[in-house]
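1. Give me a 3D structure for the following:
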Amino acid sequence: MRLISTLLIAIILLTGCLNGPSLDKPIAGAGTGNEQISSEPQAEAKPEDTSFHTDGEQPGYVQPPENKRNDADYPEADGDTEAVWMAVGDIMMHMPQLPAAYDKQRKRYNFNPFFEQVKPILEEGDWTLANLETPIAGKSLGYSGFPRFNAPSELAEALKYAGFNIITTANNHALDRGAEGLRLTLNNLLAQGFTVKGTARSKAEADKLTIVKHKGIRMGLLAYTYGTNGIALPKNKPYAVSIIEEATIIRDIGRLREAGADFITVALHFGTEYQAQPNDRQKALARKLIAAGADIIAGSHPHVVQPYETVETTAGDGSPRRGLIIYSMGNFLSNQRGDMKDFGVIYKVRIHKDKSGMTTIGDVQPIPTWVYRSGLKGSYRYMILPLERAVDSRQIKELTDADYESLIRSLDVMVQRITSMAAASNTKK
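-> Sure, this is the predicted structure:
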């Protein structure tokens, strides 16, 4: 383990980064994540190239310390200032994730325990983003998993508890419950105080520029998806889900720059599912958007982690500019297991603004995560774990030495995968 830690530190120093892996052995039965409570798991779909179109402790867990974030504690500086951008990949809610989270006494769901171990990390961010890949329209539209999701509205409360403050909703499951599901999802997210981007209830909401300011730094935010699984956009509401169109994205980047954004994040739901490397169309689009003025591309959809890279380009005034492309952050939360689908990455990126107003991307630190699933079928329990810490501390007593060795091997694979393009981009400089 010391060797892996040393390798991680060396990579961070050379490329500005860190990462995570996959335990394929079922702790209590395996599944694709597509199963319904009343039926057997469904067969997993073949990869598709979609680049453009309880508050109580659970057994075996270590209770993390409280780490409350309060922006009022960080007054704006007159000179240089720095803030932290954080993001995770897909948050999904398959049906097996529901039963054990239901509190029969209170007659409501409590998903907070899913996030307890990563909460202190997420609260370090000023902008902390997640891609919500399920409607959370609530009980009125019925709960369901794959292929057309709908989760309890209490998930929004848990995301707030975990430390997220920005949610992107442009993905292929945005219309799983139609226009009404989209509307209720937005209502539930906005009721928790989230900044939301990617879907809209009105043309005015869709056209509104999203700029979020922390510590004197203004981040512009955009979010788009390749499509909606063949579900047509609501009649007379083509704005309901933001679809990837290169010219439109470039135009929106320009609008944010004109409105005073210091840096711009573009969340893209694109790529080929279950592929460890980005395809050519992903790379071409992401690099064009960086050249057009985007600073960070936050990718999702493949359900496995793909590499990140830094790209050197030129700003409008001719000065050099560094962009960050994260092709896929994997699954942050789901019931999918095996083949690296139960692993994800928290990205922690430092954003620096100097006295002249120039904003730059600083250190990039990927933090690998693993969705630990315990219990028996019908009552699974879930916990997102910071993987390296879990392996070093061996905090889950239910795992065997062989389980931990498998996790260590997976961690090593993830480190190499995530940093493979970062090392290449550094070599080209």
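2. drop to CA atoms for contacts and neighbour counts, all remaining ones
-> Noted.
3. residues of the helix of greatest length in the chain that come out buried?
-> Scanning the chain for the longest helix, with DSSP state H as the assignment, gives helix 401-428. The neighbour-count check on helix 401-428 (16 or more other C-alpha atoms under 10 Å) flags 403-404, 406-423, 425 as buried.
4. Repeat that for stretch 239-255.
-> Buried-residue list, stretch 239-255, by 16+ other C-alpha under 10 Å: 239, 240, 241, 242, 243, 244, 249, 250, 252, 253.
5. Can you lay out these as a markdown table showing distance to residue 272?
-> Supplementary listing: the buried residues of stretch 239-255 in a markdown table, determined by distance: C-alpha to C-alpha, whole Å:
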| residue | distance to residue 272 |
| --- | --- |
| 239 | 25 |
| 240 | 24 |
| 241 | 20 |
| 242 | 19 |
| 243 | 17 |
| 244 | 15 |
| 249 | 21 |
| 250 | 23 |
| 252 | 25 |
| 253 | 25 |
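6. Please narrow the residues you listed to those residing in helices.
-> 249, 250, 252, 253.
7. where's the last one relative to residue 225, distance?
-> This points to residue 253. 16 Å (C-alpha to C-alpha, to the nearest Å).
8. Same check on the third one?
-> For residue 252, the distance to residue 225 equals 15 Å [C-alpha to C-alpha].
9. longest single strand anywhere in the chain?
-> Longest strand of the chain, by residue count under DSSP state E: strand 359-374.
10. what packs against the longest helix of the chain?
-> Applying 3 or more C-alpha pairs under 8 Å, 6 or more residues apart in numbering; DSSP states H and E, we find helix 401-428 packed against helix 2-15, strand 308-314, helix 387-393.
11. which of those is buried the deepest?
-> Among the helices and strands packed on helix 401-428, strand 308-314 has the highest mean neighbour count (mean count of other C-alpha atoms under 10 Å), at a mean of 21.
12. to compare against the first, here's another:
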Amino acid sequence: MPIKRTRRSGTVAAALLLGAAATSGCGLLGAAAEGDGGGGGAGDHPFTVAFGGDVHFEGMISTRLQSAPDTVFGPIAAEFRKADLAMVNLETAITEGGTPAPKDYTFRAPPAAFQALRTAGLDVVTMANNHGMDYGEAGLQDSLAASGRAGFPVVGIGRNAAEAYRPWTTTVKGTKIAVIGATQVLDDNLIESWTATDAKAGVASAKNAPRLVQAVQRARKEAHVVIVNLHWGQERNSCATPAQRQLAGQLADAGADAIVGSHAHVLQAGGYLKGKYVHYGLGNFVFYNGSGPTAQSGVLTLTFDPKVKDTRVTKASWAPAVVTDGVPQPLAGASAQQARTQWEGLRNCADVKAGPAA
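-> Prediction:
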């Protein structure tokens, strides 16, 4: 059964049967999913979910991970710890083996990465991205096994498509939540070998929009709140692309309450679309490459009110930061206010609004 653990702001159901799932073939969720059906349970109290962008453990971060994994995220971790639920995009394979993929950049990290994530206050990660299989299927299997041993939930990858598209579910303050991960970004020469199918391990591909829409529709029937974390957009383009906009609309129509993502290495716009909350790009987070626009970072915290029927995200707050030596350092005072103003201005080249009725 799921094990409850208390966070500062609430109680979260942590799926710690991943280890058994990894060896039994029953999927990443296994018995940890709470299937109460019919749109899931709805609590009476608002709750918060915090999001960060791209995370890997390369370069100077690798040294820090080896010597002091509990300090890797630095002071920005306070934003995750005070939220009821928190997640990032884990843009690396968790393996010490495998064969590097034929691409320019390959990332991997040891299983200690899960300790660093948990200590920082994170509850779940997506590994559906263009680095999740950097060390091949063997590296993917290692990632799944490490996730299982650590009891740390991962979405967006699996031993087959059913697992890769399957949501992680948890209950926060009485409300059942489903979290799905998928990627719209894959190297052209690797799309076929990396995409999970009914018979092959891989990542959940958002290039197959109907399959992702179906996953959201199914999750909508089982949970009261549905969150989709996507890897999408164009590198160094702060404007939402047509492909992003189209997919966001499809997922909003399918029943997603919040759609957040990363990949561009720069911040993109966040706001309301069709009454749902969409954040197109959270930028780099714990990431070795950051200067100028690629160093602009932060934590997005969404407040959900399960009693609101059409627009369950009632508030979005942005805690700005700047990546320094691979770690996002929180901004304060005038610098923070200026960064928030710039973040608000990103909506000028996106289809999202400041409020649900705007």
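13. Helix 401-428 and the longest strand of the first structure, what's the angle between them?
-> On the basis of axes from the mean of the first three to the mean of the last three C-alpha atoms, to 10 degrees, strand 359-374 of the first structure is oriented at 160 degrees to helix 401-428.
14. Which other helices and strands does strand 359-374 of the first structure contact?
-> With 3+ C-alpha pairs under 8 Å, 6+ apart as the test, strand 359-374 of the first structure has helix 2-15, strand 320-326, strand 331-333, strand 343-353, strand 381-386, helix 387-393 packed against it.
15. follow-up on the earlier one: need the ones in helices among the buried residues of stretch 239-255 of the first structure in CSV (columns: distance to residue 261 of the first structure).
-> Below are these laid out as CSV (distance: C-alpha to C-alpha, whole Å):
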residue, distance to residue 261 of the first structure
249, 15
250, 14
252, 12
253, 9
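16. I'd like the secondary structure assignment at the aligned partner of residue 83 of the second structure in the first structure, please.
-> Correspondence of residue 83 of the second structure to the first structure, assessed by TM-score structural alignment: residue 125. Put simply, residue 125 of the first structure is coil when judged by DSSP: H, G, I helix; E, B strand; the rest coil.
17. Could you do residue 276 of the first structure as well?
-> Assignment for residue 276 of the first structure (three-state DSSP): coil.
18. which one in the second structure is aligned with it?
-> So residue 276 of the first structure corresponds to residue 238, using TM-score structural alignment.
19. count of neighbours near its match?
-> Residues lying near residue 238 of the second structure (other C-alpha atoms under 10 Å) number 22.
20. same check, this time on residue 23 of the second structure
-> 12.
21. which element is it on?
-> helix 18-24 (DSSP states H and E).
22. what's the average per-residue distance for the next helix or strand after that helix once overlaid on the first structure?
-> Following helix 18-24 of the second structure in sequence order, the next helix or strand is strand 47-55 (DSSP H and E). With mean C-alpha distance after the TM-score superposition for the first structure, strand 47-55 of the second structure departs from the first structure by a mean of 0.8 Å once superposed.
23. Please identify the residue in the first structure that aligns with residue 52 of the second structure.
-> Alignment note: residue 52 of the second structure maps to residue 88 in the first structure; criterion TM-score structural alignment.
24. Apologies, that question was intended for residue 294 of the second structure.
-> So, by TM-score structural alignment, residue 294 of the second structure is matched to residue 341.
25. Can you get me a residue count around its match?
-> Residue 341 of the first structure: 27 neighbours (other C-alpha under 10 Å).
26. Now do the residue lying closest to it once chain neighbours are set aside against residue 345 of the first structure, distance only.
-> Spatial nearest neighbour of residue 341 of the first structure, chain neighbours left out: residue 304 (5.2 Å); criterion: C-alpha to C-alpha, 6 or more residues apart in numbering. Note on residue 304 of the first structure: its distance to residue 345 of the first structure, by C-alpha to C-alpha, is 10 Å.
27. Give the residues shared as contacts by these two.
-> Any residue near both residue 304 of the first structure and residue 345 by C-alpha atoms under 8 Å, 6 or more residues apart in numbering counts here, and that gives 329, 330, 331.
28. Could you dump those residues into a markdown table with neighbour count added?
-> What follows is these, written out as a markdown table (neighbours: other C-alpha atoms under 10 Å):
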| residue | neighbour count |
| --- | --- |
| 329 | 31 |
| 330 | 30 |
| 331 | 30 |
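29. from those, which is closest to residue 174 of the first structure?
-> residue 331 (16.7 Å; C-alpha to C-alpha).
30. And the closest one? What does it align with in the second structure?
-> With TM-score structural alignment as the criterion, residue 331 of the first structure matches residue 284.
31. and what of residue 362 of the first structure?
-> In the second structure, residue 362 of the first structure lands on residue 314 (TM-score structural alignment).
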